[in-house]
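Chemist: can you look at this prediction? I've put the sequence above it.
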Amino acid sequence: MDEEQPKIAEMTFEEALRALEGVVRRLESGEVPLDESIDLYERGEALRKACQARLDTAQARIEKIVQGADGKPAGTVPFDGDGAA
């Protein structure tokens, strides 16, 4: 199975996410034999970890601009992802 699939480390985030969605669709179909389901699950978990690592890296790089009372940037704070200022 791995011979015909691209290596996860070489995939872009978007490619890995699409591959993960494909794995989920196949598993949810219920039409995959047990042994293949196990292989798909393992690949899906590896894809999920790769996507999460890339998201964590991106989140660490993003900073939110905090505006002062005069509307000018007063500094930055780490992006927290919850939408709260």
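Modeler: Arrived safely.

Chemist: when you work out contacts or count neighbours from here on, use the C-alpha atoms and nothing else.
Modeler: Noted.

Chemist: pull the contacting residues for the residue nearest the centre of the chain.
Modeler: The residue lying closest to the centre of the chain (C-alpha atoms, centre = their mean) is residue 51, at 2.7 Å. Contacts for residue 51 (C-alpha atoms under 8 Å, 6 or more residues apart in numbering) come out as 13, 16-17.

Chemist: so which residues of the chain form helices?
Modeler: Listed from the start of the chain, the chain has helices (DSSP state H) covering 13-29, 34-61.

Chemist: rewinding a little: mind giving me TSV with the contacts of residue 51 and columns for neighbour count and distance to residue 62?
Modeler: Below are the contacts of residue 51 laid out as TSV (neighbours: other C-alpha atoms under 10 Å; distance: C-alpha to C-alpha, whole Å):
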residue	neighbour count	distance to residue 62
13	18	16
16	23	21
17	18	20
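
Chemist: and the comparison structure, right after this:
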Amino acid sequence: MTDAEKRVSEPGDGLSYEQARAELASVVERLEAGGSSLEESLALWERGERLAEICQGWLDGARQRIDAVRQARETTSSS
């Protein structure tokens, strides 16, 4: 398995892109609403950072897969 395939299949925390994005949106809403203690806000911020990394991992992996397919097609068509 390539690094790109591994990142796409296992970007972190066992969450799909959609799950991570939805949870991230919820975290942002809670932070924007205010009313949390400093400790709670810091924990939410840290979770949001992790969720953003997971989403970025999914997007990077998808981009690499697309690029690999395009490159393979170019190689095949120029042979």
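Modeler: Yep, it's here. As the structure is a computational prediction, the values presented were derived from the model and not from experiment.

Chemist: hmm, back to that, map the residue nearest to the centre of structure 1 across to structure 2 for me.
Modeler: Matched across to structure 2, residue 51 of structure 1 falls on residue 55, judged by TM-score structural alignment.

Chemist: and its match, how far from residue 44 of structure 2?
Modeler: According to C-alpha to C-alpha, to the nearest Å, residue 55 of structure 2 and residue 44 of structure 2 sit 16 Å apart.

Chemist: got it, and residue 21 of structure 2?
Modeler: From residue 21 of structure 2 to residue 44 of structure 2 the distance is 14 Å (C-alpha to C-alpha).

Chemist: what do we get in structure 2 for residue 13 of structure 1?
Modeler: Aligned partner of residue 13 of structure 1 by TM-score structural alignment: residue 17.

Chemist: find the nearest non-adjacent residue to that match, please.
Modeler: residue 55 (5.5 Å; C-alpha to C-alpha, 6 or more residues apart in numbering).

Chemist: now swap in residue 48 of structure 2 and tell me
Modeler: Residue nearest to residue 48 of structure 2 in three dimensions, not counting chain neighbours: residue 24, with 5.6 Å by C-alpha to C-alpha, 6+ apart.

Chemist: list the contacts of the residue lying closest to residue 23 of structure 2 once chain neighbours are set aside.
Modeler: For residue 23 of structure 2, ignoring the flanking residues on the chain, the nearest one in space by C-alpha to C-alpha, 6+ apart is residue 51 at 7.5 Å. Each residue near residue 51 of structure 2 by C-alpha under 8 Å, 6+ apart is listed here: 20-21, 23-24.
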